Structure formats: structure tokens, C-alpha cells
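>>> next input, structure requested:
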Amino acid sequence: MNPIEHLWDELERRMKKHQPKNQDQLRQTLQAEWEEIGSDVTEKLVESVRSRLYECYRMKGYPTKY
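This is a model prediction of the structure:
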């Protein structure tokens, strides 16, 4: 239900391409990949909030497809 979870999933998918050797490389790679996630991805997630809330309301709090 939480759109931020989808953003974390996207970052995780991107990080699987890398194998940082130390904490500094990990930090740099995370930041670079985070910056590469386009605004279109975040805009889509923000726009999906309304439909997520409506689905929750429609299902009267029961599980949804999200």
C-alpha cells in the first residue's frame, strides 16, 4: 500500500547490478543509483496514492491488490 516501498524495490533492483567492495563504494553507488531514478517514477507513485486510498476505502479496510 505504501508507495515508498516500490521506490525501495526499484533501488534494490538497481543495486543488484553492483558489487561494492567497501562501505564508501556502497554509499557512492546508492547515491548514484538514487539520483538516476527519474522523476517520472516518483511522479507515478505520487499519482497512485489516490487510487490506493480509494481501493482501501472500497474494500472497507480489507486487503487490496496493493
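>>> please make it C-alpha for all contacts and neighbour counts, starting now.
Will do.
>>> as a check, name the ranges of all helices in the protein.
3-15, 23-36, 39-58 (DSSP state H).
>>> TSV for those, including mean neighbour count?
Output for the helices of the chain, formatted as TSV (neighbours: other C-alpha atoms under 10 Å):
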stretch	mean neighbour count
helix 3-15	14
helix 23-36	13
helix 39-58	13
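>>> I have a second one here; can you model it like the first so I can compare?
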Amino acid sequence: SFSANNESVQVTCEQSSLFTKNYKCKLNWTPTLFGLGLRDEVFGVHMFQLTHECELAVDPHRAGDIL
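Take a look at the predicted model:
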């Protein structure tokens, strides 16, 4: 589940052509120091936000078709 303050998910859908839709998902995660809260820096080390993106093109008129 993505219920923590250091996690977020964004999903968008857009029509890419007459027959396909593009779904885009973006997952953001920020590390914490053993769950002690959000910090930009720990012991002089910058804590970077991790991002993972995925894009899927689907033909909604043909079952099971992923492009």
C-alpha cells in the first residue's frame, strides 16, 4: 500500500491514437532514517528521491492486446 508520507503514485491515461490508449504510472519514494520522518540529509549524506516510471499502450477494442 502507498499510505506513507514518503510514497506517492500518479497514474494518467490519454488517447494516443484512434485505437490505443497510453497509461502512464509514476512511483515516487523518498528514503527515511529508520522511519524517523522525512529528511533531505542524514549525517551529511543527501537523501535522493527514487522515481520509477512505466508506460503501457493498450488497444481497448481488442481484449488482451498490449502494444
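>>> now the TM-score, please.
For this chain pair, the superposition-based TM-score is 0.28 by TM-score structural alignment, normalised by the length of the first structure; 40 aligned residues with a C-alpha RMSD of 4.3 Å.
>>> what's near enough to touch the closest residue to residue 14 of the first structure other than its chain neighbours?
Distances taken as C-alpha to C-alpha, 6 or more residues apart in numbering place residue 33 nearest to residue 14 of the first structure, at 6.7 Å, with adjacent residues excluded. Residue 33 of the first structure makes contact with 11, 14-15 under the criterion C-alpha atoms under 8 Å, 6 or more residues apart in numbering.
>>> looking at these, which is nearest residue 43 of the first structure?
Using C-alpha to C-alpha, residue 11 is the member of the contacts of residue 33 of the first structure that lies nearest residue 43 of the first structure, at 15.7 Å.
>>> could you give the number of residues near residue 51 of the second structure?
12 (other C-alpha atoms under 10 Å).
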